[in-house]
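Enquirer: Starting from these lines, generate the structure:
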Amino acid sequence: MEYFTQQILFLKEKAMLQASVREEKKLLVENAKLKKDIDDLKNLLQDTQKRKAVKLRQERALSASIASTSAQLGEPAPSTHTAPSATQTHAHTHHDGRRRRERRGVSCESVCVLSREQKLDVSRLDLRVARILDVRKHPDSESLYVQEVDLGEHAPRTVVSGLTNHVPPEQLLGSLVVLLCNVRSVKVRGVQSQARLLCAVNQERMEPLTPPTGAQPGDRVTFQLYPGEPEKELNPKQRLWERLLPDLRIDARGVATYRGVAFEVRGKGLCRAPNITSGNIK
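Expert: This is a model prediction of the structure:
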């Protein structure tokens, strides 16, 4: 009986030990899970704090811009302390109200301008179809063409491009191309260039983008996911064209794209590179 009693006690201790080990393993698993949850929450909290910090900086910059604009529009207070007449009071009230409305209008305009500046996408470019009417060599450069182009405006524009080593003049003459029209007019080796000719380029060749069949001079090139009206004239100091350039690509089908969205003449088709696939745009 004593032997059996010892065996029973031994089995009880063994069962308790096994239960303790199982419980310990369970606690370790739960502890690891809790630790992972805590790490995930910490990462989420850090991301949220970063987003809030960025938003706060943007709001402060916006507030500073509005305050600066309001300060520039403010007028000095009157230096006299004579009590105004009823007519003067009414006139001052009227003018003060008008000034406040003007300031609010200018502040709203400043907010819109700042919001527009933060919205950096291809809709701010004025891209249009043009027909090349004349091509000649630049008088002071062997690598440049001077082209007269029809944009459907009252007079042709002059465009300077570096295509002499890539495309013969007879191939350009009469062809449809895509122009960036809201760049500031600049002199290129003494010749005024009034637009930029968009070309597809890879390591071997460069060629102008080709609008769809049926496109006419003056047709605008648009992007389905990026609606909006273009800038009247791009500010060279903002370097908008240079900042957008890395997202302008020729895809594997030869279609000109911005962030994967095709250059399109609405209702007429897509703009393409005739012989280049998987290239860049310049």
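
Enquirer: Please count neighbours and contacts with C-alpha atoms only from this point.
Expert: Fine.

Enquirer: Show me how far the one helix or strand Ile66 maps to is from its chain's centre.
Expert: Remark: Ile66 resides in helix 2-73, with elements defined by DSSP states H and E. Distance of helix 2-73 from its chain centroid, counting by Cα atoms, centre = their mean, to the nearest Å, is 38 Å.

Enquirer: hang on, Arg136 in a strand?
Expert: Yes. Judged by DSSP: H, G, I helix; E, B strand; the rest coil, Arg136 forms part of a strand.

Enquirer: where do the helices sit along the chain?
Expert: All helices of the chain, identified by DSSP state H, fall at 2-73, 86-118, 169-172, 240-244.

Enquirer: Please generate a structure for the following sequence too, so the two can be compared:
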Amino acid sequence: MDTSNIFHPSLAATIMKLDPEDGEQIMEYLQTQALLTREKALLQASVREQKKLLVENGKLKKDIEQLRVQLQEKQRRRVAKTLFSSAPPTPSQGPAPPTPATPTGASVPSSSSSHEQRARQGRRRRGERKAPATCDALALRVEPRVDVSRLDLRVGRILSARSHPLVESMSIQEVDVGENAPRRVVSKLGEKTQLEELQDGLAVLLCNVKACKLRGVVSQARLLCCSTSDDCIELLAPPTGSVPGDRVTFLNYPGDSDRELQSKQKVWELLQPDLRVDNRGVANYKGCGFEVKGKGLCRAPSLTNCTIK
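Expert: Predicted structure coming up:
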């Protein structure tokens, strides 16, 4: 083996002089180790270059997204500008055109026809003033999404449960949802529900509903239940290992929840028909499971093929 391309000739000669029998094998071993060291250095440099390219790729993606948003905004402005500029001028934008003189021998219109003409012109002017604003509003309006990502669903621990003082079919729960203070929830859980069995149990709560009074008691959240009838009701159960404050999310519906659901938009009413428990007992929205990341799926304790409310 030729070792002169890696080691100095004097080093090879020295090794051969010290150990004539095994000198060649020693040189081969040293050359192999040198080649391995060189390949390792090249590999490490390649990994560093790959990481650098990944970082640069992430920055480019971010820049492209920002440019896309800016382009969409410019297109909206261009559409609005075009709509405004294409609208015919209103009477306030310039003097009225001169009335042409009546040719000799032409008949003079009657007072009734002049009145109808002025009325038509007035209606046309009113339409011209309203048209730009209406078209502009339609061009720039963005419809809000209506999917389950708008719901703020969290795991809560029921600290106490008692009957409502005024309504026999209702109950009041104090629930820890990972905040500084527990939330009070007014629920209708059915006559068969044993309130003492709920204490210290985990449940799933809708936390961004607007607080409201139910028979004199303020309710600050909504307990999610599954039911087949008014008498057969179960609280939705989070996966084992969940703790108060854990978020319930949906893999196919990313996004931030609303700060507070507006009653006028009726988001809950629109989504609730698609919230169901399947034949395996798993809670889902349009086939996508209620998930606590890293811990599992929310389920009904015993019911299947039923609604969530």
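
Enquirer: Same list, the helices of the first structure, but as JSON lines with distance to Thr210 of the first structure please.
Expert: JSON lines is the format used below for the helices of the first structure (distance: least, Cα to Cα, whole Å):
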{"stretch": "helix 2-73", "distance to Thr210 of the first structure": "41"}
{"stretch": "helix 86-118", "distance to Thr210 of the first structure": "30"}
{"stretch": "helix 169-172", "distance to Thr210 of the first structure": "11"}
{"stretch": "helix 240-244", "distance to Thr210 of the first structure": "20"}
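
Enquirer: and of these, who's closest to Val146 of the first structure?
Expert: Ranking the helices of the first structure by proximity to Val146 of the first structure (Cα to Cα) places helix 169-172 first, at 10.2 Å.

Enquirer: What helices and strands are in contact with that closest one?
Expert: Taking 3 or more Cα pairs under 8 Å, 6 or more residues apart in numbering; DSSP states H and E as contact, the helices and strands that helix 169-172 of the first structure lies on are strand 127-137.

Enquirer: Would you format the helices of the first structure as CSV with mean neighbour count included?
Expert: Output for the helices of the first structure, formatted as CSV (neighbours: other Cα atoms under 10 Å):
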stretch, mean neighbour count
helix 2-73, 12
helix 86-118, 13
helix 169-172, 14
helix 240-244, 14
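
Enquirer: now for those helices, which one comes closest to Ser185 of the first structure?
Expert: helix 240-244 (14.3 Å).

Enquirer: which residue numbers in the second structure go with the closest one?
Expert: On the second structure, the counterpart of helix 240-244 of the first structure by TM-score structural alignment is residues 267-271.

Enquirer: any idea how far the matching stretch is from the chain center?
Expert: Distance, centroid of stretch 267-271 of the second structure to centroid of chain: 16 Å (Cα atoms, centre = their mean).

Enquirer: Have a look at how far, on average, that stretch is from the first structure.
Expert: Taken over the aligned residues, the distance from stretch 267-271 of the second structure to the first structure averages 0.3 Å (mean Cα distance after the TM-score superposition for the first structure).

Enquirer: tell me the angle of the helix holding Ile66 of the first structure relative to helix 86-118?
Expert: If you take axes from the mean of the first three to the mean of the last three Cα atoms, to 10 degrees, helix 2-73 of the first structure sits at 130 degrees to helix 86-118.

Enquirer: give the contact list for the aligned partner of Tyr258 of the first structure in the second structure.
Expert: Using TM-score structural alignment, the equivalent of Tyr258 of the first structure in the second structure is Tyr285. Counting by Cα atoms under 8 Å, 6 or more residues apart in numbering, Tyr285 of the second structure touches 148, 274-276.
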